[in-house]
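J.: I need the structure of the sequence given here:
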Amino acid sequence: MLNFPESTKVHKRIPKEAFYRHLPLSAALKEKIVSDVETIIVENSLKKENLNLADDSDVREILLLSIRLKKQDFDRKIVEAIARQNLHKLVFLLVYEDKCQLAVYHSKMYSTDWIKEKDLTLTLSGDTLAEIWDDLIRQIAISSKAVLRQKDYTVNEQLKIQDEVNRFNKLIQKTAKAAWKEQQPKKRFELYTKLQKYKKQLEELTNGKA
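T.: Predicted structure coming up:
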C-alpha cells in the first residue's frame, strides 16, 4: 500500500488532452496517450507544508500520478516524455487490470516489476523533500538489497552500482547458458572461467569493494 499522509491526497482526474496540451510532445506520442492510456489522476501532492517538514530544499513538490492503461504492453516513451517535460518531480503508478508498477525518471526511466496492486508498497522517508525524493528513487530503481545497504553512497552513486549489478547479472546468466550448451571441453572451461570472474566482480561490487 501507499503510506502517504491524508494531508497529501488530491485524487484529481485530468483529461488526457488537457494533460498534454501544454507539453511539447510529438503528434505520435499524443496519439499514443490517447490509444494506450485510459485515465490520468493526480493522487498525491507532497509539499513541505502538508508534510510538516521543517527544512527547505531545492525540491518544492512531488506529485504521484496514477495512470490506468488500456494495455500492459504500452509505449513507455509516454511516461518518459511526460516526466522529462514536466517541471514537477513525478512518481508514476502504472495500473493495468489488477497489476501495477511504479516508475520514476532520474536521468533515465526506472521502474519496478509488475505486481498485484494489493502488494504495492511505497513509503516516505526523509526530513526534506529532496531527501524524500531520493528515497523514492531508491525504492523504485534499486532492487539489490546489497546496494541499498551501502549508506555512504549518494543515490546517483547507488544507481550506477545497480546498473553494473544488472549488467553482471545478465553476463552471468548469458555465460552460464553458453557454458551449459558448449560441447568442446576447452571452450567450456574458458566460459566457466569467465563465469567465475563475473561472479567475483559482482560480489566485490555488492560488497562495496569495486
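J.: CA only for contacts and neighbour counts going forward, please
T.: Noted.
J.: so what's residue 118 up against?
T.: Neighbour list for residue 118: residue 1 [criterion: C-alpha atoms under 8 Å, 6 or more residues apart in numbering].
J.: 10 Å instead, please
T.: Residue 118 sits next to 1-2, 98-100 when contact means C-alpha atoms under 10 Å, 6 or more residues apart in numbering.
J.: another sequence for comparison is provided below:
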Amino acid sequence: MMTVAECGSISALTLGLPRTTAIPAQKGTLPKQVFYAKAPISSRLKRQFTERVQSITMLGLIRPANAGVADGARCHEVLVLGILIAGDEVPEDVLAFIAARRKSGIVFVVVRDSTADESAGKEECAFAVCRKAPGRVGHVAETKTYVGSWNPAGNVRLTLHGATLDEIWDSLCAQAILGSEDGTDLDARILRRSGVATLQDQIAKLERDHARAKAPAQRNEIYAKLHKARKQLEDLQG
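T.: Predicted coordinates:
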C-alpha cells in the first residue's frame, strides 16, 4: 500500500481525506526555494521562508476525478499543503505569497509544536486559506489570509462536503475560517463575523471610557454610543 506524505504527524489520511486524494510520500516534499527562486521577493519575506518555515509538504490534491464530484466553474482543484513552522506565529505573508503563485485553491495545514506545558512534545494544527475578502459593492476585493484556531494535531479533520469542486472549496474555506462545513452564503457570514468582532471591540472600549468618565455630560454621551453599539450587535447576532 502506498505510503502517503506527512507534515509532522499530519497526512491526508489523518485529516480524514480519501486515500485517492493523498500524495505519495516520495512526491510530497517541496523545497522552499521552489517558491521564490524565480519570483521577486523581499529580503524580509525570504527570511520568513528560511527562518519560520521548517518544511513544505503536499499532503493532498482534490480533483473531480479522485473526489467523485463534478468540476466547478470557479475551482478546478484544491491543494492541501502542509506547512511545518518554527515558533508559534503563522507566517501569513508566506502563505499569501504561495497562494498567489497558484490559480486554484489551497488549504494550508499549519503545524507547530504545542504551546501547552502539559502537551510538550505534541503538535498543534491550524487551517488557513487565502480568499478574496467580502467588501462593499463597487470596491475591488482584496485577498485576505484567514487562519483558524489551533487544535491538537490528532483532532483536526477536513471534510469534502458538496457535489462540485466549487461547493467543496467553499466548504473547506468555511471549515478553516468559521469551523463549519456549511459553505453556503460564506461571504455574507464572514462579513457578519467581522462586523460582530468590530462591534465587540468598540463596546469594550466604550465600557472602559464610560467607567473612567467623570463629567455627567461626557458619561451620557458615551453611554448613548454604547447603547447604540449594543443594539447594533444584538441585531447583527440575531
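J.: got a TM-score for the pair?
T.: Overlay of the two chains. TM-score (TM-score structural alignment, normalised by the length of the first structure): 0.83; 202 aligned residues with a C-alpha RMSD of 2.5 Å.
J.: most neighbours of all the contacts of residue 118 of the first structure, which one?
T.: Counting neighbours by other C-alpha atoms under 10 Å, residue 100 leads these with 24 neighbours.
J.: at which residues are the strands of the second structure located?
T.: If DSSP state E is used as the criterion, the strands of the second structure fall at 6-7, 10-11, 29-30, 53-62, 78-85, 105-113, 123-132, 143-147, 151-152.
J.: CSV please, covering those strands and showing distance to residue 209 of the second structure.
T.: Output for the strands of the second structure, formatted as CSV (distance: least, C-alpha to C-alpha, whole Å):
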stretch, distance to residue 209 of the second structure
strand 6-7, 47
strand 10-11, 46
strand 29-30, 51
strand 53-62, 42
strand 78-85, 40
strand 105-113, 39
strand 123-132, 35
strand 143-147, 31
strand 151-152, 35
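J.: what's the closest of those to residue 193 of the second structure?
T.: Closest of the strands of the second structure to residue 193 of the second structure is strand 143-147, at 12.4 Å (criterion: C-alpha to C-alpha).
J.: show me what the closest one is packed up against.
T.: Under the contact criterion of 3 or more C-alpha pairs under 10 Å, 6 or more residues apart in numbering; DSSP states H and E, strand 143-147 of the second structure touches helix 92-100, strand 105-113, strand 123-132, helix 165-177.
J.: next, the angle from the longest one to strand 78-85.
T.: I take that to be helix 165-177 of the second structure. Put simply, helix 165-177 of the second structure runs at 20 degrees to strand 78-85, going by axes from the mean of the first three to the mean of the last three C-alpha atoms, to 10 degrees.
J.: run the angle between helix 165-177 of the second structure and strand 123-132 for me.
T.: Angle, helix 165-177 of the second structure to strand 123-132, by the same axes, to 10 degrees: 130 degrees.
J.: what's helix 165-177 of the second structure aligned against in the first structure?
T.: Counting by TM-score structural alignment, helix 165-177 of the second structure lines up with residues 129-141 of the first structure.
J.: nearest to residue 18 of the first structure, of the contacts of residue 118 of the first structure?
T.: Distance to residue 18 of the first structure, by C-alpha to C-alpha, is smallest for residue 100 among those, at 24.1 Å.
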